[in-house]
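Colleague: turn this into a model:
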Amino acid sequence: MSQSVLDQVPVLSMAELSKADFAQGFGESFQRFGFAMVRDHGMDPALIDAGWTLARDFFALPEAAKRAYDAKFNGGQRGYTAFGTEIAKGASENDLKEFWHVGRDLPPGDPLAETMPPNVWPDELPAFHPVFAKLYAEFDRVGAELLSAIALYLGLEERWFDGPIDRGNSILRLLHYPPVSPEAPGIRAGAHEDINLITLLLGAEEGGLELKDRNGNWLPVVPPPGALAINVGDMLQRLTNHRLPSTSHRVVNPPPERRGHSRYSMPFFLHLRPDVMIDALPQCVSDANPRRDPPISAHDYLTERLIEIGLIKKS
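Modeller: Just a heads-up that it's a prediction; the model follows:
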């Protein structure tokens, strides 16, 4: 895949295409690139803008205030993770970022609360809870529609994913990459694949996101304003027996003249419900493509991967 091919990745409209045509285009983009770009997703731009403002306000708080919501007490799943904590699988250096996690609010007494801790909210920003609860619900809604398109592409019933993602352990991550010096070497986030089914990413003002093509080249990803960049995660790769590949991506330092600027992004990691078993779909297994991975529960797989990236300490 060359740069000119990446430039031709279609930006698919959820509003203008028929469901069948959208499903075909979306699935083909996933199968070829492990990645797609989507516009007309219906998320409220004013709500998104409010989210960006609150994210900047939170990360501008004093370090002591942010650390009062430290996520190390719940496996990194809710609240604040300090700068330099996370490390890409197999990497030697920690990422140059800090972040906040919003998860699913469960009803009282829900048995899934054992694996999905309650949200925490910063007292300093009263609007934080209502805005990000709404944004989480919007990502959840759009993600379900995107998965319905993938279901059609795979020959499944259109709403096949609705059950497995019902009360799924999805995460909305608010990311801040602080400024670095003009001489800074390296990258802001090491090469990695996402753990979840699919990731929905709202574009960042500052560039730096790159994906790895099938020839090993790193290519920049620049969605149009307002569009979502969506990539395949490892859970969907396992579920489709690698028919839909999880693509390596990273965040590189910007040109020297832009390194004094922060970078913010807002990915939504769409997960299965913790008790769902991840096992290859029968239609994705054949003599030419035999089963590649053993079955594993979504919770066990997530735990295994969170240990690898340093958000859970191995006991």
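Colleague: alpha carbons only for contacts and neighbour counts from here, please
Modeller: Fine.
Colleague: which secondary structure elements does the lengthiest helix in the chain contact?
Modeller: Secondary structure assigned by DSSP state H gives helix 128-153 as the longest helix of the chain. Using 3 or more CA pairs under 8 Å, 6 or more residues apart in numbering; DSSP states H and E, the elements in contact with helix 128-153 are helix 19-33, helix 45-59, strand 198-202, strand 263-270.
Colleague: out of those, flag the one nearest residue 171.
Modeller: Closest of these to residue 171 is strand 263-270, at 5.1 Å (criterion: CA to CA).
Colleague: the residue nearest to residue 102 when sequence neighbours are not counted: how many residues sit nearby?
Modeller: Closest residue to residue 102 apart from its sequence neighbours, by CA to CA, 6 or more residues apart in numbering: residue 172 at 5.1 Å. Here the count is done by other CA atoms under 10 Å, and residue 172 has 27 residues near it.
Colleague: residue 141 too?
Modeller: Residues lying near residue 141 (other CA under 10 Å) number 14.
Colleague: from what I can see residue 89 touches residue 307, true?
Modeller: No - if you go by CA atoms under 8 Å, residue 89 and residue 307 don't touch, sitting 9.4 Å apart.
Colleague: measure residue 297 to residue 201 for me?
Modeller: 25 Å (CA to CA, to the nearest Å).
Colleague: residue 272 and residue 171 touch, don't they?
Modeller: No - look at residue 272 against residue 171 with CA under 8 Å: they stay out of range, at 10.9 Å.
Colleague: higher neighbour count, these two?
Modeller: residue 272 (27 against 23).
Colleague: which residues does residue 19 contact?
Modeller: residue 149 (CA atoms under 8 Å, 6 or more residues apart in numbering).
Colleague: can you tell me how far it sits from residue 7?
Modeller: With CA to CA as the criterion, residue 19 and residue 7 are 24 Å apart.
Colleague: buried residues, the longest helix of the chain. List them.
Modeller: 128-129, 132-133, 135-136, 138-140, 142-153 (16 or more other CA atoms under 10 Å).
Colleague: likewise for stretch 244-252?
Modeller: For stretch 244-252, by 16+ other CA under 10 Å, it's 244, 245, 246, 247, 248, 249, 250, 251, 252.
Colleague: cool, stretch 172-192 as well?
Modeller: 172-180, 187-192.
Colleague: count of neighbours near the residue nearest to residue 80 when sequence neighbours are not counted?
Modeller: Leaving aside its chain neighbours, residue 80 sits nearest to residue 100 (4.4 Å; criterion: CA to CA, 6+ apart). Using other CA under 10 Å, the number of residues around residue 100 comes to 27.
Colleague: could you also give me the structure for this next sequence, so I can compare it with the first?
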Amino acid sequence: MASRIPTLDIRRFDSDRDAFVAELGAAYREWGFAGIGGHGIPQSDIDAAYRVFVEFFALPEDVKMRYHVPGSGGARGYTPFGVETAKGASHFDLKEFWHIGREIPDDSKYREVMPPNLWPVEVEGFREHGYGLYRTLDRLGSRVLAALALHIGLPEDWFADKTDFGNSILRPIHYPPITTDDIPNERAGAHEDINLITLLVGASAAGLEVKSRKGEWVPFTADEDVIVVNIGDMLQRLTNHVYPSTTHRVVNPQGEEARKPRYSTPFFLHPNPDFVIDVLSATVTADNPNRYPEPITAQGYLEERLREIKLK
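Modeller: Have a look, this model is predicted:
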């Protein structure tokens, strides 16, 4: 079933642009998800980042809690187990995570809503490998957005000055071993992402499922050298649902697999905080009237959604 969600080689954006843009756009219109191969990120860089993330999550709980910032919405640092809850869900997700944000100058106009990063001094190389992966995925995400812009008739660089100070987040996640059967909680309850696009690196462990237009849950376990990229609600809103933000979840494994931890690292690519999400006129037609006549800033939308998932 998983093969129904396409995987495309992004090197074709340079060598076979028109065909690649058409195929990528079609994949996202249908699924809101695609696998991106040929991305050029060395596996050694990904492995190094995962090593420091795993090392952090293995620290004692009281050490990890030194990096928890109450009232911040989890914007930076550590969010403990049992907090985030999928919108509309009754039970919290079975995960803990860390947030790395964009490094900006203290005199930036965005400093109030984009605080400085926290870095765990207990884990050597955390900043180097964590922020290195952040920058790499930020660049790759910009290439995907360039292709998506072309597909809907925008200039290739349309997103460039709208995401150059984007409030993007790298989120290393630890799903601890599940030791009790028949619990109502899921590792990640059914949800849609908030941002423009999400890039998931290291999705080779089973568990991710994507809801098709027919309502079927389709497993999507990517090959090791493939990054899963999906549409978020901000891009769905901006494009008037031309690019759908698809519901997905991380299901609990069965048997002995449930007794093993799972790690994953999504990169949530956001616009600049003051970017106004206003439906693109090119996506409004007689068959697809404007669904969002009231514009909203990216920061306003983010805060609204963080409250819904119990991070604020």
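Colleague: so can I have TSV of the helices and strands packed on helix 128-153 of the first structure showing distance to residue 238 of the first structure?
Modeller: As requested, these are exported to TSV (distance: least, CA to CA, whole Å):
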stretch	distance to residue 238 of the first structure
helix 19-33	13
helix 45-59	32
strand 198-202	12
strand 263-270	15
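Colleague: closest one to residue 215 of the first structure among the ones you listed?
Modeller: helix 19-33 (11.4 Å).
Colleague: how far apart are whatever helix or strand comes next after that closest one and its match in the second structure?
Modeller: Counting by DSSP states H and E, the next helix or strand C-terminal to helix 19-33 of the first structure is strand 35-39. In the superposition with the second structure, the average deviation recorded for strand 35-39 of the first structure is 0.6 Å (mean CA distance after the TM-score superposition for the first structure).
Colleague: list the contacts of strand 35-39 of the first structure.
Modeller: 9-14, 26, 29-30, 223, 226-232, 247.
Colleague: out of these, which are inside strands?
Modeller: Mapping the contacts of strand 35-39 of the first structure onto strands (DSSP state E) picks out 11, 12, 13, 228, 229, 230, 231, 232.
Colleague: what is the neighbour count of the fourth one?
Modeller: As a burial measure, the neighbour count of residue 228 of the first structure was computed by other CA under 10 Å and equals 22.
Colleague: what residue in the second structure is paired with it?
Modeller: Matched to the second structure by TM-score structural alignment, residue 228 of the first structure sits across from residue 227.
Colleague: does that match touch residue 200 like I think?
Modeller: Yes - Residue 227 of the second structure is within contact range of residue 200, at 5.6 Å (criterion: CA under 8 Å).
Colleague: can you show me the strands along the stretch 51-200 of the second structure?
Modeller: Taking DSSP state E, counting those that start in this stretch as the criterion, the stretch 51-200 of the second structure contains strands spanning 77-79, 96-101, 169-170, 173-175, 188-191, 197-201.
Colleague: in the first structure, which residues correspond to the third one?
Modeller: Same thing as strand 169-170 of the second structure. Using TM-score structural alignment, strand 169-170 of the second structure pairs with 171-172 in the first structure.
Colleague: contacts only, for the aligned residue in the second structure for the residue nearest to residue 80 of the first structure.
Modeller: Correspondence of residue 100 of the first structure to the second structure, assessed by TM-score structural alignment: residue 98. For residue 98 of the second structure, the contact set (CA under 8 Å, 6+ apart) comprises 76, 77, 78, 79, 171, 172, 173.
Colleague: tell me which of these is nearest to residue 63 of the second structure?
Modeller: residue 78 (10.3 Å).
Colleague: residues near residue 286 of the second structure, how many?
Modeller: Neighbours of residue 286 of the second structure (other CA under 10 Å): 6.
Colleague: and the equivalent of it over in the first structure, what element?
Modeller: In the first structure, residue 286 of the second structure lines up with residue 287, judged by TM-score structural alignment. Here residue 287 of the first structure sits in a region with no helix or strand, counting by DSSP H and E.
Colleague: quick one, what contacts residue 79 of the first structure?
Modeller: Taking CA under 8 Å, 6+ apart as the test, what residue 79 of the first structure contacts is 69, 70, 71, 100, 101, 102, 119, 120, 121.
Colleague: the fifth one and residue 131 of the first structure, how far apart?
Modeller: Spelled out, it's residue 101 of the first structure. The value you get for residue 101 of the first structure to residue 131 of the first structure, if CA to CA is used, is 14 Å.
Colleague: and what of residue 215 of the first structure?
Modeller: 41 Å.
Colleague: same check, this time on residue 214 of the first structure
Modeller: 39 Å.
Colleague: and stretch 114-131 of the second structure, which stretch of the first structure?
Modeller: Aligned using TM-score structural alignment, stretch 114-131 of the second structure spans residues 116-133 in the first structure.
Colleague: residues in contact with the matching stretch?
Modeller: Contacts for stretch 116-133 of the first structure (CA under 8 Å, 6+ apart): 47, 50-51, 54, 58, 69, 74, 77-79, 102-106, 169.
Colleague: now the buried members of those.
Modeller: 51, 54, 58, 69, 77, 78, 79, 102, 103, 104, 169.
Colleague: which residue in the second structure lines up with the first one?
Modeller: The alignment partner of residue 51 of the first structure in the second structure, by TM-score structural alignment, is residue 49.
Colleague: mind listing what its match touches?
Modeller: Contacts of residue 49 of the second structure by CA under 8 Å, 6+ apart are 126, 129, 130, 133.
Colleague: for residue 93 of the first structure, same thing?
Modeller: residue 87.
Colleague: quick check: the gap between it and residue 139 of the first structure.
Modeller: From residue 93 of the first structure to residue 139 of the first structure the distance is 31 Å (CA to CA).
Colleague: what lines up with residue 16 of the second structure in the first structure?
Modeller: Using TM-score structural alignment, residue 16 of the second structure sits opposite residue 18 in the first structure.
Colleague: and the gap between that match and residue 142 of the first structure?
Modeller: 16 Å.
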